[in-house]
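> need coordinates for the following:
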Amino acid sequence: MKAITINRYGDKNVLEEQDVAFPVPTRDQVIIEVYAASVNPIDWNIRNGLFKEMLRFSFPIILGWDVAGKIVEVGSDVTNFQVGDAVFAKPALSPNGSYATYTAVNSNYLAKIPENLSFEEAASIPLAGLTAWESLVKLTNLQKGEKVLIHAGAGGVGSLAIQIAKSIGAYVVTTASQANEEYVKNLGADQVIDYRTEDFEQVLHDIDVVLDTIAGETLEKSCRVVKPGGRIVSILGNPDQTLADEYNIKVSGYWVFSSGFGDDLKQVAKLLANGKVKPQVGHVFDFTEENIRKAHELSESHHAKGKIVLKMK
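This is a model prediction of the structure:
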């Protein structure tokens, strides 16, 4: 079958089309014919070797950890899905990702695609949607009426996090460029801070929750705008506990690849089905070696609005 693989670590040019073996499901897996996938920063961070010591993958590596498609085969222990089901998932972190025409996924990572979504829209959701959902709902327990700061609101995670926070009933503050101000307001942001001309640390105080998607100096400044007892979650590693102690706040890091997430994805699917959350597909690329290189280049620029989707069918 066709896949886009890497056979060494490096820049976008190491992405290449390759014929690989058709996946064989374990007892608790299904085989999905991939209709669409999407590009996330984890893809090109693995491609450039950032996680090579931690992951120890053998080449060739098929990147991609968002998938939407139809089930064509089920393992012997799978009882809650069947051939023909339209599903989406954030597969387990393995060297056999979704930049391929078929992929194997554990059944506990799956959810059925809401009928009001296309495959491209569905593929844009799992990793970013689960990151936003679990950060706001599970890790920080965001409540109705609380004030949340979401950094980079126009990005893949931020654009979904704004909508999830509004569905909870929170007051949403976000950082974005002036060019994206109307976009994030339409998503539900109550207050927008232009990160190019304003210092959010000088504008904000008494924030209950921060979703940090940037880290570094932004994370440190975020600690100073959170009220005592407030919560910060960073999707870019574990924050320094000394900052939490200094400002009397709770900080945590988020890693989306720790276990199966089918139940949480079903909760996100409910929000999608009732229109409380809408997919934010900013760019669609057909499934070719050249186009995936372009998609990676765009993602690495940090100027993509919404999600970058790969269309297989």
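> only C-alpha atoms for contact and neighbour calcs from this point on.
Noted.
> okay, buried residues for stretch 149-169 please.
149-166, 168 (16 or more other CA atoms under 10 Å).
> and those residues, which of them are in strands?
Counting by DSSP state E, these place 149-150 in strands.
> and the buried residues of stretch 149-169, which of them are in helices?
With helices taken from DSSP state H, the overlap with these comprises 156-166, 168.
> next, the second sequence, to be compared with the first:
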Amino acid sequence: MEKRLMHAVQYNAYGGGSNALKHVEVPIPIPSKDEVLIKLEAASINPLDWKIQKGTLWPILPTKFPYIPCVDVAGEVMEVGKGVTKFKVGDKVVGSMSPFSGGGLAEFAVVKESVTVSRPPKMSASEFAGLPVAGITALQALSQSIGIKLDGSGERKNILITAASGGVGHYAVQLAKLGNTHVTATCGARNMELVKSLGADEVIDYKTPDGAALKSPSGKKYDAVIHCANDFPWSIFEPNLSMNGKVVDISPTPGSVMSFALKKLTFPKKQLVPLFLLPNCRDLQYLVDLVKQGKLTTVIDSKYPITKAEDGWARSIDGHATGKIIFEF
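Below is the predicted model of the structure:
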């Protein structure tokens, strides 16, 4: 198998957006210890993917060029590496690849056993391909950063989710409603009904004055904010927060981390908290189980074959996707 080639999409330098993506034939990777080789059926793109391409995370990522982007993958196990015990050839799985190595925008990929879980064979791979980065981000923001118990047993909290129709936001709304929460959400006017259907109690058009000010229609103060939109100054968040309110920033930058440190000094009870995603098997399995039970849905904005990867890439960079953009193989 190592002599066979596969179709992949890669880029050779920073910058260039969708125009810099190249369709190539490269060797099918070989699974190392504790890895599985999967034949991809679906992959999803996250803002992280094109931010890496822009050089936002230079000099950390990527570790070398050429680089095959995307880390969220779903497919069928074709080969297992030494030490793998959870999977066998033919298993349907979903997993998360390391952004340091990438490799998701290709016909085959190797994924660590530790960040791969089984998925129902009769359900579409696209239903699960969006879960690893966006779903786990939403889950960790709610359960770890905010402390919401998703079995509904915790004290009632009022939370705000910005950009609630996006990749992370649409999962966050659904997961938050499994807990004891009142959810206020912001999104564009065209997606308000969708976000309501996902469970949000109040939905605000972000282009209105109240939306820009993040004000709850019912006048509630927020115990926590899951901030999925672009930058807002602290001065917008601060008056809307309860006494011990928290803003969880899902895309922390060096600047926001510095702000977090300063807010700890100036607003010791109101906090800006950066979220650093830690993909793991337990959280991914939890999300897969919720999808199986019909308690969590992946909203799919659009699907593209790998041969049209440039179009999906450009769609994601545009920033107005509703839910997840999926590549199919």
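> next, the TM-score between them, please.
The TM-score (TM-score structural alignment, normalised by the length of the first structure) is 0.93; 308 aligned residues with a CA RMSD of 1.7 Å.
> switch the ones in helices among the buried residues of stretch 149-169 of the first structure over to JSON lines; also include distance to Ile71 of the first structure.
As requested, those are arranged in JSON lines below (distance: CA to CA, whole Å):
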{"residue": "Gly156", "distance to Ile71 of the first structure": "26"}
{"residue": "Val157", "distance to Ile71 of the first structure": "27"}
{"residue": "Gly158", "distance to Ile71 of the first structure": "30"}
{"residue": "Ser159", "distance to Ile71 of the first structure": "29"}
{"residue": "Leu160", "distance to Ile71 of the first structure": "26"}
{"residue": "Ala161", "distance to Ile71 of the first structure": "29"}
{"residue": "Ile162", "distance to Ile71 of the first structure": "31"}
{"residue": "Gln163", "distance to Ile71 of the first structure": "29"}
{"residue": "Ile164", "distance to Ile71 of the first structure": "28"}
{"residue": "Ala165", "distance to Ile71 of the first structure": "32"}
{"residue": "Lys166", "distance to Ile71 of the first structure": "33"}
{"residue": "Ile168", "distance to Ile71 of the first structure": "33"}
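> closest to Thr197 of the first structure out of those residues?
Of all these, Gly158 has the smallest distance to Thr197 of the first structure: 19.7 Å, by CA to CA.
> quick one: the helices in the stretch 151-300 of the first structure?
Listed in chain order, the helices of the stretch 151-300 of the first structure (DSSP state H, counting those that start in this stretch) span 156-168, 181-187, 200-203, 217-223, 241-247, 262-273, 289-301.
> of the ones you listed, flag the one that's most buried.
helix 156-168 (a mean of 25; mean count of other CA atoms under 10 Å).
> quick one: that helix to the second structure mean distance?
Superposing on the second structure and averaging over aligned pairs (mean CA distance after the TM-score superposition for the first structure), helix 156-168 of the first structure comes out at 0.6 Å.
> that helix packs against which elements?
In terms of contacts (3 or more CA pairs under 8 Å, 6 or more residues apart in numbering; DSSP states H and E), helix 156-168 of the first structure is packed against helix 126-133, strand 147-150, strand 171-176, helix 181-187.
> and those as TSV, adding distance to Ile308 of the first structure?
Formatted as TSV, those follow (distance: least, CA to CA, whole Å):
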stretch	distance to Ile308 of the first structure
helix 126-133	11
strand 147-150	20
strand 171-176	18
helix 181-187	17
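> right, so of the ones you listed, which gets closest to Arg8 of the first structure?
Distance to Arg8 of the first structure, taken as CA to CA, is lowest for helix 126-133 among those, at 24.5 Å.
> where does stretch 22-38 of the second structure end up in the first structure?
Stretch 22-38 of the second structure lines up with residues 16-32 of the first structure when matched by TM-score structural alignment.
> wait, stretch 93-103 of the second structure
Mapping stretch 93-103 of the second structure onto the first structure (TM-score structural alignment) gives residues 87-97.
> buried residues in the matching stretch?
Within stretch 87-97 of the first structure, the residues that count as buried by 16+ other CA under 10 Å are 87-92, 94-97.
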